[in-house]
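S.K.: Starting from these lines, generate the structure:
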Amino acid sequence: MGFFSTFISSFKRPVAAVVGMGSDSKPWTAAVGDQKTCAAIMDCTATHTAKGKVLHVVLDENDRIRQINRTSAYTRLFEKPNPMMSGYDFMYAMSWQLDEKNTALAWVDWGEGTKPKAIWPVYYNQYRLKKIVGENAWAMELTTIDGMPRLVRLEDVIILRQHYQGEGISGGNNRPIYDAITMAEASDRGLMDAIQGANRLHGYVKLKNAMLAPQSTKNNNKTLNDRIKEAAENGGIFQLDATEDFTAVAVNTWAASSAQMKDVQGNLYDYFRTPKEVVNGTANEQTMQNYYEGRIEPRWMAMAQAFTAALFTKREYEMGNRIIVSSPAATAASWATRMNILNYTRETGDLTTNERRELMGYPPVEGGDKRQISLNYVSNKNQENYQT
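M.R.: The predicted model follows:
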């Protein structure tokens, strides 16, 4: 994306190339995102991933959340990561790129201060690591989609990987599904070619008189085609004279059978660990919970750790600063489960008024963040004090 180069300040320190040790990005193919089933799966995953709420928190010595900084610069950063994106757009873009290339990159723009100014997803063709001369630090040379190389400090790059075997700086590749994608595309292409062929070839005409000269045959074909076209627009019947004998051609379309296509698509759903029912919106509660636990929550965890590593210094990290990605209330739960949660917590104070409203899909209200506890329960030793 062209705007990326605009916001990266010039990198003036000399760098030295690094050879070997997986210092170059792995090749990738754009065919994954172009295939319709893969695109539907990737869109589904990116949509659910983008529902996550990114928050700045502070942990105590037991790694429990001591403070949620909802108004800190870091929390607000993910509400509006850059001038061209919302927080939803950013999370969606990172998830899509992760599935398409198995390595998603974003660059943190610190501006002139100590707080992050913006975060930009990096739309790259390739990248490589280079050593910064005179420093114990690394740079990443990115070739963006405009074909220009850009240098940024590695510490300012957020890196997400999947299918990662610990070799080099890139995630794996999508080679295991290349055959399935090729088969799906071939079936679609075969069906389209057959349909187009059927629209082009209607039949053949046997002439009962002597064979005409080539030019006369060509003129005769044109006349017949015009008659067929006119007939198609006016009732579908055309006439032949006594010297013509028309035979319609039946075009048999080829495409993979329903069972074959189901098997091919099943391979794609399995590879992305996304049930078809989740993609088409018919999944039951248990399927959705399994999907979130196996697919979305690990992605949120990876994002949280990558965001934390890029945004906080070692000292800030030791002070308990973290970035977390949390789920909206009971995201995968059915209405019945949500009502059960509301009933069970009605008098315990476990949920605030606004948290209860969130479960029902209602907006928060002023003063709704206070916890209210029922006083209907007392110790059995003191019950006489509350009874007459």
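
S.K.: When you work out contacts or count neighbours from here on, use the C-alpha atoms and nothing else.
M.R.: Fine.

S.K.: Near residue 283, how many other residues are there?
M.R.: Applying other Cα atoms under 10 Å, we find 16 residues neighbouring residue 283.

S.K.: Look at the residue nearest to it when sequence neighbours are not counted and give its secondary structure.
M.R.: Leaving out its chain neighbours, the residue that sits closest to residue 283 by Cα to Cα, 6 or more residues apart in numbering is residue 277, at 4.6 Å. Per DSSP: H, G, I helix; E, B strand; the rest coil, the local secondary structure of residue 277 is helix.

S.K.: surely residue 359 meets residue 338?
M.R.: Yes: assessed by Cα atoms under 8 Å, residue 359 is found in contact with residue 338 at 6.4 Å.

S.K.: Quick check: neighbours shared by these two?
M.R.: Counting by Cα atoms under 8 Å, 6 or more residues apart in numbering, the residues touching both residue 359 and residue 338 are residue 330.

S.K.: Buried ones in stretch 4-24, by neighbour count?
M.R.: Going by neighbour count (16 or more other Cα atoms under 10 Å), the buried part of stretch 4-24 is 4-5, 8, 15, 23-24.

S.K.: Would you do the same for the sequence below? I want to compare the two.
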Amino acid sequence: MALIESLKGLVWKGKATRHAKMLNGYLPIFSQFGQDIYASDVVQNCVNAIATEISKLQPKHIRTDGNGMQSTPIGPLNRLFKFAPNNLMTTREFLEKIVWLLYKNENAFVLPVYDVTNDGNGLEKRIYRAMYPLNPNRVEFLNEEGTGVLLIKLYFSSGADFTIPYADIIHIRKKFGLNDIMGGDANGQPDNAALLKVLQINDVVLQGLEKGVKTSMSIRGILKINTMTDTEGQQTERKRLEKAIEDGTAGIVAMDLKGDYVPLNVDPKLLDKDTLNFLDSKILRWYGVSLAIISGDYTDEQYQAFYEKVLEPIVIGLSQAFSVKIFSTRELDVGNEIVFYGKDMMYLSTNAKINLLKITGEQGLLTDNQKLALIGYPPIEGGDRRTQSLNYIDTKLINAYQMSTKNKTAKGDDDAG
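M.R.: From the prediction side, this is the model:
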């Protein structure tokens, strides 16, 4: 109900609208669903691995001043991002849902809900109350007559629709190239044609395996009855054979002259392991996820490759999409932005953690409590201090130090002369 009321509060009440013009000539009307690729367990495992890792991020509102110093403002945004962006989901669930929608539709929409106030200097300020991931089944892009303001009309499966300014919607896109506004193919649809071919082949293979297993476990032999019997008599003989098999614990079945049992050698031809692995690897490569990532048995190098290839573009895209829609141009100019931090480094091996502690510790980048958290220990009293190695010197002091040493050497030579 809170989401519906929020959407109603943002409904466009301006002038008449018409469909926005696109450079490729298409009408900007997009359905939000394609053929279902999520029937595949491999696809679900891949997307789940990506969504699970992104859900570990911690979004923060930060501000960078002119000297490059960063601070974390105390305000409604960081309160929302810390635990629950809305009354329906936690931050982890919020991020996980965005990723699932992004991979399902190649587009993800997030609605920020806010109140407008003045900051005392006559400038308009937004106070954010909630953020909701949206799952419309159809969207249209419109222009207001006269002003050209871009609007987005969202249709939902309940039959409701809402028209709101596009500037008020956070829009994250994937495979953004062929369409002017939406991610995906030229029609703004999920571009899964190549993947569907592989999934269809994989499905045929799995059905063949299922049938092969059933065949091998069904008809195992023929009971040849050496006398002319009616149907009822044949049924009696069959039951007699079944009971003889059940009773033959030694593996030997006793038969009389009336029946012969002829075994059938059922040998279904199943696909080899390499072919099955090839089909799975085609799906894994589509998502950039290795088998080690899915099974959780990965090395630091494998996770780093996964992060750089798959996760990092999503992290950057989320940060930019949230920042540009949440803050005004002036707020962006003075250093406000939303950053998605991946501070949880517990996936690192023990040796990697030791090396990280050594490097960051010597540079004074981490507090004592941050170092303890990295190796899984609780914070201690007074652990907010930072320590740094004396083996490092400020680059601004190097020249002065060298010149001082040179002057002392030269003076010593003059005295000796």
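
S.K.: Give me the aligned partner of the residue nearest to residue 283 of structure 1 over in structure 2.
M.R.: Per TM-score structural alignment, the equivalent position to residue 277 of structure 1 in structure 2 is residue 292.

S.K.: How many residues are close by its match?
M.R.: If you count neighbours by other Cα under 10 Å, residue 292 of structure 2 ends up with 12.

S.K.: now it: how far from residue 300 of structure 2?
M.R.: 11 Å (Cα to Cα, to the nearest Å).

S.K.: got the residue ranges for the helices in the stretch 51-200 of structure 2?
M.R.: Along the stretch 51-200 of structure 2, counting by DSSP state H, counting those that start in this stretch, helices occupy 76-82, 91-105, 193-216.

S.K.: Give me whichever of those is most buried.
M.R.: Most buried of the helices of the stretch 51-200 of structure 2, by mean neighbour count (mean count of other Cα atoms under 10 Å): helix 91-105, with a mean of 21.

S.K.: Quick check: residue 260 of structure 2 touching residue 227?
M.R.: No: Residue 260 of structure 2 is not in contact with residue 227 according to Cα under 8 Å; the separation is 10.8 Å.

S.K.: Is residue 247 of structure 1 in contact with residue 240, as I believe?
M.R.: No: Residue 247 of structure 1 is not in contact with residue 240 according to Cα under 8 Å; the separation is 11.4 Å.

S.K.: so where does the residue mapped onto residue 353 of structure 2 from structure 1 fall, helix or strand?
M.R.: Using TM-score structural alignment as the criterion, the counterpart of residue 353 of structure 2 in structure 1 is residue 338. Assigned by DSSP states H and E, residue 338 of structure 1 belongs to helix 335-344.

S.K.: contacting residues for residue 245 of structure 2?
M.R.: Contacts for residue 245 of structure 2 (Cα under 8 Å, 6+ apart) come out as 251, 253.

S.K.: actually residue 233 of structure 1, not the one I typed
M.R.: By Cα under 8 Å, 6+ apart, no residues touch residue 233 of structure 1.

S.K.: Leaving out sequence neighbours, find the closest residue to residue 163 of structure 2.
M.R.: Spatial nearest neighbour of residue 163 of structure 2, chain neighbours left out: residue 153 (4.1 Å); criterion: Cα to Cα, 6+ apart.

S.K.: how about the strands in structure 2?
M.R.: Assigned by DSSP state E, the strands in structure 2 fall at 17-19, 29-31, 58-64, 70-71, 107-118, 124-134, 138-144, 150-155, 161-165, 170-173, 221-225, 259-263, 336-341.

S.K.: mean shift between the first one and structure 1?
M.R.: To tie it back to what came earlier, the one meant is strand 17-19 of structure 2. By mean Cα distance after the TM-score superposition for structure 1, the fitted strand 17-19 of structure 2 averages 3.4 Å away from its aligned residues in structure 1.

S.K.: Run through the neighbouring helices and strands of that strand.
M.R.: In terms of contacts (3 or more Cα pairs under 8 Å, 6 or more residues apart in numbering; DSSP states H and E), strand 17-19 of structure 2 is packed against strand 138-144.

S.K.: Could you check the angle the strand it packs on makes with strand 161-165?
M.R.: Counting by axes from the mean of the first three to the mean of the last three Cα atoms, to 10 degrees, strand 138-144 of structure 2 points 40 degrees away from the direction of strand 161-165.

S.K.: how close does strand 138-144 of structure 2 sit to structure 1?
M.R.: Averaged out, strand 138-144 of structure 2 is 2.2 Å away (mean Cα distance after the TM-score superposition for structure 1).

S.K.: Now do the buried residues in that strand.
M.R.: 138-144.

S.K.: Determine the set of other helices and strands touching that strand.
M.R.: With contacts taken as 3+ Cα pairs under 8 Å, 6+ apart, strand 138-144 of structure 2 sits against strand 17-19, strand 29-31, strand 150-155.

S.K.: hang on, isn't residue 43 of structure 1 packed against residue 98?
M.R.: No: between residue 43 of structure 1 and residue 98 there is no contact under Cα under 8 Å: 11.7 Å.
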